[in-house]
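In: build the 3D model from these lines:
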Amino acid sequence: MDLPRHLITQIVTGGDLSQALDAGVTSEWLADPKALQVWQFLTEFQIRHGKAPTTEALKAEFPTYKLAKQPEPLDYVLDKLREQRKMSILEAALGRATQRFTTGDPEATARELAAALAELEAEVPSTVDVDITTTALKRAAAYRERAGQELRMHGIPTGFDAVDQLTGGWRPGWLVALVGPPKAGKSTYLLLSSLAAWSAPKRPMFVTFEMTAREMEERLDALESKVSPNGLRDGTLTKADLDRVEKRLRSMELRPSYWLTEDASSASTVSQIVAKAQRLKPDILFIDGVYLMSDDHGEKPGDWKAIANITRGLKRAAKSLGIPIIISTQVRLSKIHGGEITAASIGYGPSFAEDADLIIAAQPTSDHDITKMKSLVGRTVAPFEFWIRRDWDHGTMTELAYDPFGDTDDLGDDDDDVDMF
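Out: From the prediction side, this is the model:
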């Protein structure tokens, strides 16, 4: 069957190109040169005149092009064209992957296949069309219900009281970036946020390119049990501490799943992580060290093009999965001026600021035990800053209700400090 001819016939006789465009049809779907020329004429005509050309207009432009005498239904034609396009993508990808495989390069083979999956995902339309006039009363009722709630937590708890008050929690579809220089505690703060979500109770999935799974488990258990992470690691905890750790670990069996993923080789791509999330179905996804990830499209790791592909892919994933995705990355020490981190301090290009709904910086201070947390970019969140004091000996963190480096007359009451999870 000549699918492009049936498609063009249905468009011309129906006078509308919108259904084909909504289905994702592009010039790349059409292999026949003549059909491609006709398609380009149709799209240009639609843009210029707001509708498809008539059969007379088409015949005037392409006098030898013949329409189908009995065209198949448009929905059927679009389904078949989509299948044909997917097969074309897979065939090309399998050819490239086979070449990589025969050279004994399994990682390159996997990247070729992952790139094909990413391209297939991009071919499927992901727009959502809503007539807001039909949902107005439903929205009004939802707003009233929210206003009547004492606890204004509409998302997943963030682990940070100041952030919860401003955002109402991590929201579905959000991409949030935690940035900071090396050894600023980004991994620990991500784990802390994951524990807050886990206690909600939600199911976190935590992917790390920075730590081993064992190190993650030890840090998580120390935070959960409020004991020294060093003491847990080197075996110097007291009997009371060990009893508390064991009690907390036993209680984990009654809680929702929490998935840890270690990728020491940094081979995971966005499509691979999304595929795992689709299988495990977490409520929230954490990725520690996204600047180390591999790109589905084969760009060099750490290159700004690769990072742009990754952040765009993660933003799309947050929306398609319907969950928050919380990530971490590093800032450039050379771009920190006067000790202050700004959006311009983030390494690897501007895509983090462009794609993230919220960026929070973990900024070291003159006190090794205190970190300043501040917003750099917020799509719908007002600017904020707060401070965290870490007690390494007891494995606790406290969110301070005042600026510990400010004027002593302005210090708040210690009773207002918040013990973090």
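
In: please count neighbours and contacts with C-alpha atoms only from this point.
Out: Noted.

In: stretch 233-242: which residues count as buried?
Out: 237, 241-242 (16 or more other CA atoms under 10 Å).

In: take those and keep only those in helices.
Out: 241-242 (DSSP state H).

In: in CSV: the buried residues of stretch 233-242, plus distance to residue 98.
Out: As requested, the buried residues of stretch 233-242 are arranged in CSV below (distance: CA to CA, whole Å):
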residue, distance to residue 98
237, 53
241, 55
242, 53
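
In: closest to residue 123 out of the buried residues of stretch 233-242?
Out: For the buried residues of stretch 233-242, the residue nearest residue 123 by CA to CA is residue 242; the value is 53.2 Å.

In: and the gap between the closest one and residue 337?
Out: For residue 242, the distance to residue 337 (CA to CA, to the nearest Å) stands at 44 Å.

In: one more to put side by side:
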Amino acid sequence: MEPETAERLLLSSLETPEHLIVLGRKYQLNSTNFPYYTDVAQFLWEYITEYGKAPNTELLLGEFPHFDVAPRQDFDHVAKVYADIHLTSQANTYFYTAQNLLSETPREAIPFLISRLQNLVHIEDQHQTVLDSRSTSERLEDYRSRRNGIGATNVFKTGVEPIDNFPVMLRRGQFVAILADTKVGKSWLALRIAAENYMAGRIVTIVSPELSLEELEMRSDVMMGRLMGYDLSYSALEIGQAGKQEETYEAFLKEWSGSNRKDWNVLNSLGTGSSVSVQDCATIARQTKADVLVVDGMPQLARPRDEKGWEGMEINARALKDIAIQQNCLVLTTQQLNREGAKDKGVPQAEHVAYSYGFNRELDLLLALGWDDISTVVRKIGVPFRRTGAPVTETFSISFDADRGDIGNQFVTEPTTFALDDFD
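Out: Okay, the predicted model is just below:
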């Protein structure tokens, strides 16, 4: 099949966001990989991402009257055909460039060709492995590295003692949510998890569609100050309190800025003229090379148009999971309760997530946060949904003094159990 024909057939067969995910995840193809119909590809990517479906033929021809729309083909087949053609084209380009270099600088041409072909092989193989061909020593090393838990580069702690000690380990490629009612403190818990991993040397990116940039900065200062040994108060930062607090704050700022790391990135939507979208999250995660991406306020993310609330939520959840895989990072978001869950002041159950249970289908792990009768600076936390690993049937009481950033130390109380029906 001619490259132009394969490109036209594939573009004509795109229908859903899942098709775009397959092209990116399986074949490393995006809208820039269609040289004959670049504008058409860009339009289709943007339209399908925004509306959750492909435009009809009339709309597509209205935008591109010279594009010869083909009857829809079997997507899986035509995607594989085009991926093979694209891969061959890339290889031929490298061969052609190397051939020209050979006549001038052969010592540069050969390493050039080897490195480019190796990159192609790496792209093809980075999402697969043949387990029975890997050496025993290599797999045993992987096993032993997991024994060290957080020491592994793909494992993340939460900073919450009972969760880390269980242990519940978060990993790259996972999509994790914090479920809680309004004002319980899910945004603060997300920051606590982010700060824990920043202190472990990770790059953190926080996107908040609902908080102002000033609020994000002050909350970040309190949380990071606590972990760095500075006793800061959010309420004091709000009013610019003079005296001892100001001296402590100045010392903290000097130490933090003096690290020259530039690994704590915050973004909000105020002043942009539009709501933050999943595409915005993907872009900033890629630009900042985030190890941990926090999306604070899942319900506030822009949804594809013409989609019902629950359908748009599922599409966005699926896209965030894709970001976790594509960017090889941990994606952490915060989610509201539904009306039924809001009636109960305890730790929410998995079915209490707002906008239907479908959101949970994209999750790897759900942390649930609720009020605790012990004190106003104590919360109960649990794990009502965990895709893999032993069920966590208990809930735990933890310190939760958000004003001082003291979050995550365990209080010993009588355990509460989840119903086993809550687990998949």
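
In: I'd like the next helix or strand past the longest helix seen in the first structure.
Out: Scanning the first structure for the helix with the most residues, using DSSP H, yields helix 74-102. Downstream of helix 74-102 of the first structure, the next assigned helix or strand under DSSP states H and E is helix 106-123.

In: would you mark the buried spots in that next one?
Out: Neighbour-count burial for helix 106-123 of the first structure [16+ other CA under 10 Å]: 108-120, 123.

In: format the residues you listed as JSON lines; extra columns: distance to residue 220 of the first structure.
Out: Conversion of these to JSON lines gives the following (distance: CA to CA, whole Å):
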{"residue": "108", "distance to residue 220 of the first structure": "33"}
{"residue": "109", "distance to residue 220 of the first structure": "34"}
{"residue": "110", "distance to residue 220 of the first structure": "31"}
{"residue": "111", "distance to residue 220 of the first structure": "31"}
{"residue": "112", "distance to residue 220 of the first structure": "35"}
{"residue": "113", "distance to residue 220 of the first structure": "34"}
{"residue": "114", "distance to residue 220 of the first structure": "31"}
{"residue": "115", "distance to residue 220 of the first structure": "33"}
{"residue": "116", "distance to residue 220 of the first structure": "36"}
{"residue": "117", "distance to residue 220 of the first structure": "33"}
{"residue": "118", "distance to residue 220 of the first structure": "32"}
{"residue": "119", "distance to residue 220 of the first structure": "36"}
{"residue": "120", "distance to residue 220 of the first structure": "37"}
{"residue": "123", "distance to residue 220 of the first structure": "39"}
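
In: and the furthest pair within the residues you listed?
Out: Farthest pair in the buried residues of helix 106-123 of the first structure, by CA to CA: 108 and 123, 22.8 Å.

In: what's stretch 144-155 of the first structure in contact with?
Out: 164-165, 168-172 (CA atoms under 8 Å, 6 or more residues apart in numbering).

In: mind listing the helices for the stretch 201-350 of the first structure?
Out: For the stretch 201-350 of the first structure, applying DSSP state H, counting those that start in this stretch gives helices covering 213-225, 229-234, 239-251, 270-280, 304-321.

In: need the winner for burial among those.
Out: Most buried of those, by mean neighbour count (mean count of other CA atoms under 10 Å): helix 304-321, with a mean of 20.

In: tell me the angle it makes with helix 106-123.
Out: 50 degrees (axes from the mean of the first three to the mean of the last three CA atoms, to 10 degrees).

In: what about stretch 156-164 of the second structure, start to end distance?
Out: Stretch 156-164 of the second structure has an end-to-end distance of 9 Å (CA to CA).

In: and that stretch, how far from the chain's centre?
Out: 19 Å (CA atoms, centre = their mean, to the nearest Å).

In: just the residues contacting it, thanks.
Out: Residues contacting stretch 156-164 of the second structure (CA under 8 Å, 6+ apart): 150, 169-172, 192-194, 196-197, 396, 398, 407-410.

In: for that stretch, buried residues please.
Out: In stretch 156-164 of the second structure, counting by 16+ other CA under 10 Å, buried: 156-164.

In: among these, which one sits closest to residue 258 of the second structure?
Out: Nearest member of these to residue 258 of the second structure, counting by CA to CA, is residue 159, at 24.0 Å.

In: what range in the first structure does the longest strand seen in the second structure sit on?
Out: When the second structure is scanned for its longest strand (criterion: DSSP state E), the result is strand 378-386. Residues 370-378 of the first structure are matched to strand 378-386 of the second structure when aligned by TM-score structural alignment.

In: ok, now stretch 359-367 of the second structure?
Out: Per TM-score structural alignment, the counterpart of stretch 359-367 of the second structure in the first structure is residues 352-360.

In: list the buried ones in the matching stretch?
Out: 352-353, 355-360.

In: the match of strand 378-386 of the second structure vs the second structure, mean deviation?
Out: Here the mean offset of stretch 370-378 of the first structure against the second structure after fitting is 0.8 Å, by mean CA distance after the TM-score superposition for the first structure.

In: from residue 193 of the second structure, how far out is residue 129 of the second structure?
Out: Counting by CA to CA, the separation of residue 129 of the second structure from residue 193 of the second structure is 31 Å.

In: these two: which is more packed in?
Out: Remark: of residue 129 of the second structure and residue 193, residue 193 carries more neighbours, 21 against 9, as counted by other CA atoms under 10 Å.

In: what sits up against stretch 227-239 of the second structure?
Out: With contact meaning CA under 8 Å, 6+ apart, stretch 227-239 of the second structure is reached by 195-196, 199, 218-219, 221-222, 225-226, 245, 248-249, 252, 402-405.

In: identify the residues contacting stretch 294-313 of the second structure?
Out: Contacts of stretch 294-313 of the second structure (CA under 8 Å, 6+ apart): 49-52, 187, 190, 194, 204-210, 275-278, 281, 315-316, 331-336, 355-356, 358-359.

In: who's in contact with the spatially most central residue of the second structure?
Out: For the second structure, residue 331 is the residue whose C-alpha lies nearest the centre (CA atoms, centre = their mean; 2.8 Å). Listed by CA under 8 Å, 6+ apart, the contact partners of residue 331 of the second structure are 173-176, 292-295, 320-321, 323-324.

In: what's the farthest-apart pair in those?
Out: Those two in the contacts of residue 331 of the second structure that are separated most widely, counting by CA to CA, are 173 and 295, at 14.9 Å.

In: more crowded one of these two?
Out: Between residue 173 of the second structure and residue 295, counted using other CA under 10 Å, residue 295 has the larger neighbour count: 27 against 20.

In: what does the more buried one correspond to in the first structure?
Out: Per TM-score structural alignment, residue 295 of the second structure is aligned with residue 287.

In: how close does its match sit to residue 322 of the first structure?
Out: For residue 287 of the first structure, the distance to residue 322 of the first structure - CA to CA - is 16 Å.
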